[in-house]
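K.L.:
Take a look and give me a structure for this.
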Amino acid sequence: MKKYFSIMLFSAIGGALTLGSYKLFIEESPMVVEQQVIEQPQAVQANYLNTVNSIENTDFTVTAEKTLNTVVHVKNTSYKTTRDPYREFFYGQGSGTKQYSQVGTGSGVIISSDGYIVTNNHVVKGASEIEVTLNNKKVLKAELVGADATNDIALLKVKTDELPYISFGNSDAVKVGEWVLAVGNPYNLTSTVTAGIISAKGRDLHGNGNVTDSFIQTDAAVNPGNSGGALVNTRGELIGINTAITSQTGSFVGYSFAVPSNIAKKVIEDLMEFGNVQKAILGVRGGELNSKVAENLEIENTEGFYISEVTEGSGAEKAGLNSNDIIIKMDGVEISTYADLTGFIRTKRPGDVVNVTYLRSGERFTTNVTLSKNEMSKVSSLGLELKNLNSNELKKLKIENGVQVTDLTNQELLYYGVKKGFVITAINNKKVNTVDDVVDMISNKSKNDVLRIEMLNLDGEIERYIFR
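P.N.:
This next block holds a predicted model:
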């Protein structure tokens, strides 16, 4: 009997260690947003009868059946090489070189019967090989079609017979309080489902390692390995790609965040059609309103996007928008915050026409604005503002490619003599043609990667700078 219990004990310990090792070293976690601990509100009495009845009458089984087989497990393997110069010194060249593999996992969503799969960029970033496991445990090799670090979306393709897939829903139409399911395949077993509600829309997590400005927030549980999984409504439509959680532990403690499906769909269509993401701009600068801003500006409105400046030659200027106007709707979608505005624009392409509702001196107006191509960008991590150069400007500078520095706040660069007018021509030996190239290269930079930036100075000489 003692021997029997010993065997059982060691089996339990071994299983726990195996699962723990898998979670610790292999599984890809969602992005984690640190959040301060907030004091709990006072408890109040409440009648729970209606809440209980509504939950009991909600049946998610049909939705779960429709979506379980459309979510896959994604495994990425990257091969890295290390070099030990001391070993090479004593034992000869090549003796200090060692290659090792690193494995990460996440989830993905099948969006077409011919094998296109959407996941998070951070799930497959830097992958040398990608494998996808279907819900029936069939394993397939996957090809990376393209990725967009700005919106944390990647598109994969597998070759196989016809697959079950999920249809896109309209993420602009989702409502706070609406029931949703989070579907993922975190343990490479079978797909799992958790339920919750839409807690908020248009969440801006910028500054916390995330670059998407308009997340859908939900209280459906999302844990390590669920990155890239599906957020679906009760009709089984895809309304978001699960991406981030708010936590101080790395595990789910209450809120998760998803890239809206309208943004994901636009990114995917761009990657399939153009090979990159077509980024549009309205042509305005400003910020969202709140009580304090409204008081300083001496206006009554506390919601909306306040225009402080209109870009010369932009679609906004041509449509008659002015500084001090307040944008409150775009194509009928409410614009209350900066995240609402940027989230809406991310679903559009250059050349698209949008109907803008705005306030001017308290009166409401509407106008149609043709969105233009993104020609300028702020790269906060480098402390630079950049603009694209046209063919005449490039010819005058006697260069074939590059983007120009129009403003800089990076004190280190100022110390080393970088000035307005310098032109970035290459990063890590890759040519820079547009400001979007710079943004993408910075966004795809791993934590320990070095950036080697090549610049043309005001005297026409090439200078090189290294960022860690």
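K.L.:
going forward, measure contacts and count neighbours with C-alpha atoms only.
P.N.:
Fine.
K.L.:
Any figure for the gap between Glu237 and Tyr79?
P.N.:
Glu237 is 36 Å from Tyr79, where distance means Cα to Cα, to the nearest Å.
K.L.:
no wait, Phe10
P.N.:
34 Å.
K.L.:
Compare Glu237 and Tyr79 (neighbour count), which wins?
P.N.:
Glu237 (21 against 13; other Cα atoms under 10 Å).
K.L.:
Nearest residue to that one in space, please, no chain neighbours.
P.N.:
Closest residue to Glu237 apart from its sequence neighbours, by Cα to Cα, 6 or more residues apart in numbering: Gly169 at 4.9 Å.
K.L.:
Next, the second sequence, to be compared with the first:
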Amino acid sequence: MRAIQAVAALLLGLALVLAQTLATNAREIPGSFADLAESVSPAVVNITTSTNVATPGGPAPIVPEGSPLEDFFRDFMERQQQDGRPEQRRQRRSNALGSGFVISEDGYIVTNNHVIEQADEILIEFFSGEELEATVVGTDPNTDIALLKVDSDEPLPFVPFADSDTARVGDWVMAVGNPLGQGFSVSAGIVSARNRALSGSYDDYIQTDAAINRGNSGGPLFNMDGEVIGVNTAILSPNGGSIGIGFSMAANVVTNVVDQLQEFGETRRGWLGVRIQDVTEDVAEALGLASAEGALVTDVPPGPSAEAGIEAGDVIVTFDGSEVEDTRELVRIVGNTEVGKAVRVVVFREGTTQTLLVTLGRREEAERTFPASAPADEPIEEEIMGLTVSELTAEMAEQLGVADGTAGLVVTDIDETSEAFEKGLRAGDVITEAGQNKISSPADFEAQIEAAKEAGRKSLLLLVRRDGEPRFVALSVG
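P.N.:
Below you'll find the model as predicted:
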């Protein structure tokens, strides 16, 4: 009897656990988005822009080639121009639609820059039907974010931003906007992916399958707490319609931009003053790095890094206490750092790490200049590692667009079956360093190959310039 009671108690306990699990899952899967949509819609706006576009007053005459009238019309048009008669043009209105959302009760509104770019008039339509004209506070084309302002007699309903770093793949999200001119439309889905990069230096997109179409641009992507985790910006589509791949600029990027636009009317991004490239496996091996992480410095023009002692060939592994995985992350971290802040930058150089203190400049004001001059020695051609190289002369430097004063070897020919060709080297490239040492002759090049072999290296790191742009390439020496 006691055994039966024990089994019954065990089954009852399991049933309670199962019921609690089901209840938890039921809470995670929304039965309806109606309450969420009702609470946030008053803060979402439709945006209509108007632009004056100048168009010709009438179509130019079309005359068949070879027609007897061809010369007549040509002479007529030339006489009009000689008489100083301007072509008659008329103005027409061009309208565009987009979305946005209110972020403060005093009327600040966030949208995409491309929604309001070059607009003469911006009209905001609220959920209540009220319409107000907006002015542009500031824009940031790099993240495609714009901040607008309207004046209202009453406090406006607004929505807060979320910490977008907490959004997880699989979380429910809801988009609200003005797709295809169908205002205040709601669509729902999940976070499909995080940290997507499209084309910009500061991209950090949240990918979603919530339906996003033209006109949704600038509208908010909400989490289930009614907070904005992203600004709907782009879609991936072969036909211009939604196929379930939309992109929203992450809220943490947007809030930083908005704060600067609100305070200064423009962005003020930190500037480190280096040119960088990703660290590949073979580059890591050539440098003696344990893993292919960090940002490899290819050039240090005059600026904050040059003053702090950062050198070409350094690998930036941490910036202001944050680990640097790749170039994209470094650009984003630096851009989000306060201008004028002194930050600690840890670099890997010649097998050891060094910590340097860099005072950041302002990216928007940065002017990069490069030193100039040139060796005038006669070139000596030699074939090395599948490359036919010769010493760089002043004449060659001028022809190749290389800065005056650059010393190195110019690639005059290349074996298309070589590793160098596979790695992207081409005739006309200029090699200025090998093994992180400057070279100016084929003998220097060969000496660095031997030094790499003696050190047990499998690869030799070359600094290559093309059209003035530097990059590192690692070639096998075995």
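K.L.:
where does the TM-score land?
P.N.:
The TM-score (TM-score structural alignment, normalised by the length of the first structure) is 0.60; 334 aligned residues with a Cα RMSD of 4.0 Å.
K.L.:
dump the residue contacts of the residue nearest to Glu237 of the first structure.
P.N.:
237-239, 261-262 (Cα atoms under 8 Å, 6 or more residues apart in numbering).
K.L.:
Report the buried residues of the host helix or strand of Ile13 of the first structure.
P.N.:
According to DSSP states H and E, Ile13 of the first structure maps onto helix 2-25. By 16 or more other Cα atoms under 10 Å, the buried positions in helix 2-25 of the first structure come out as Lys23.
K.L.:
So what touches it?
P.N.:
With contacts defined as Cα under 8 Å, 6+ apart, helix 2-25 of the first structure is touched by 103, 224.
K.L.:
do stretch 361-373 of the first structure as well
P.N.:
278-283, 314-316, 318-320, 325, 349-359.
K.L.:
could you flag which of those are buried?
P.N.:
By 16+ other Cα under 10 Å, the contacts of stretch 361-373 of the first structure give 278-283, 314-316, 325, 349-350, 353-354, 356-359 as buried.
K.L.:
which one in the first structure is aligned with Asp204 of the second structure?
P.N.:
Under the alignment (TM-score structural alignment), Asp204 of the second structure pairs with Ser214 in the first structure.
K.L.:
and that match, what does it touch?
P.N.:
Here Ser214 of the first structure is in contact with 201-205, 259-260, 339-340, 342-343 (Cα under 8 Å, 6+ apart).
K.L.:
conserved subset of these in the second structure?
P.N.:
Checked against the second structure using both residues aligned by TM-score structural alignment, their matches' Cα atoms under 8 Å, the contacts of Ser214 of the first structure keep these contacts: 201, 203-204, 259-260.
K.L.:
Which of those residues fall within strands?
P.N.:
201, 203, 259-260 (DSSP state E).
K.L.:
ok, those residues vs Leu384 of the first structure, which is closest?
P.N.:
For these, the minimum distance to Leu384 of the first structure (Cα to Cα) is 25.5 Å, reached by Arg203.
K.L.:
doesn't Thr218 make contact with the closest one?
P.N.:
No - counting by Cα atoms under 8 Å, Arg203 of the first structure stays clear of Thr218, with 10.5 Å between them.
K.L.:
So for these two, which sits in the more crowded spot?
P.N.:
Neighbours were counted for Arg203 of the first structure and for Thr218 using other Cα under 10 Å; Thr218 has more, 29 against 19.
K.L.:
picking that back up, pipe the kept ones among the contacts of Ser214 of the first structure into TSV and attach distance to Lys2 of the first structure per row.
P.N.:
Shown next, in TSV, are these (distance: Cα to Cα, whole Å):
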residue	distance to Lys2 of the first structure
Lys201	58
Arg203	57
Asp204	58
Val259	54
Pro260	56
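K.L.:
separation between Trp346 of the first structure and Gly283 of the first structure?
P.N.:
Residue 346 of the first structure: Arg, not Trp. 14 Å.
K.L.:
And for Gly196 of the first structure?
P.N.:
Distance from Gly196 of the first structure to Gly283 of the first structure, by Cα to Cα: 37 Å.
K.L.:
need the helices for the second structure, in chain order.
P.N.:
For the second structure, the helices defined by DSSP state H cover 2-28, 34-40, 70-82, 113-116, 251-264, 281-287, 304-308, 327-335, 394-400, 419-422, 442-454.
K.L.:
Dump those helices into JSON lines; add distance to Gly244 of the second structure as well.
P.N.:
As requested, the helices of the second structure are exported to JSON lines (distance: least, Cα to Cα, whole Å):
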{"stretch": "helix 2-28", "distance to Gly244 of the second structure": "22"}
{"stretch": "helix 34-40", "distance to Gly244 of the second structure": "20"}
{"stretch": "helix 70-82", "distance to Gly244 of the second structure": "52"}
{"stretch": "helix 113-116", "distance to Gly244 of the second structure": "21"}
{"stretch": "helix 251-264", "distance to Gly244 of the second structure": "20"}
{"stretch": "helix 281-287", "distance to Gly244 of the second structure": "35"}
{"stretch": "helix 304-308", "distance to Gly244 of the second structure": "43"}
{"stretch": "helix 327-335", "distance to Gly244 of the second structure": "26"}
{"stretch": "helix 394-400", "distance to Gly244 of the second structure": "47"}
{"stretch": "helix 419-422", "distance to Gly244 of the second structure": "37"}
{"stretch": "helix 442-454", "distance to Gly244 of the second structure": "51"}
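K.L.:
hey, which of those is tucked in deepest?
P.N.:
helix 113-116 (a mean of 23; mean count of other Cα atoms under 10 Å).
K.L.:
mean deviation (superposed) between that helix and the first structure, please.
P.N.:
Once the two models are superposed, helix 113-116 of the second structure sits on average 0.7 Å from its counterpart in the first structure (mean Cα distance after the TM-score superposition for the first structure).
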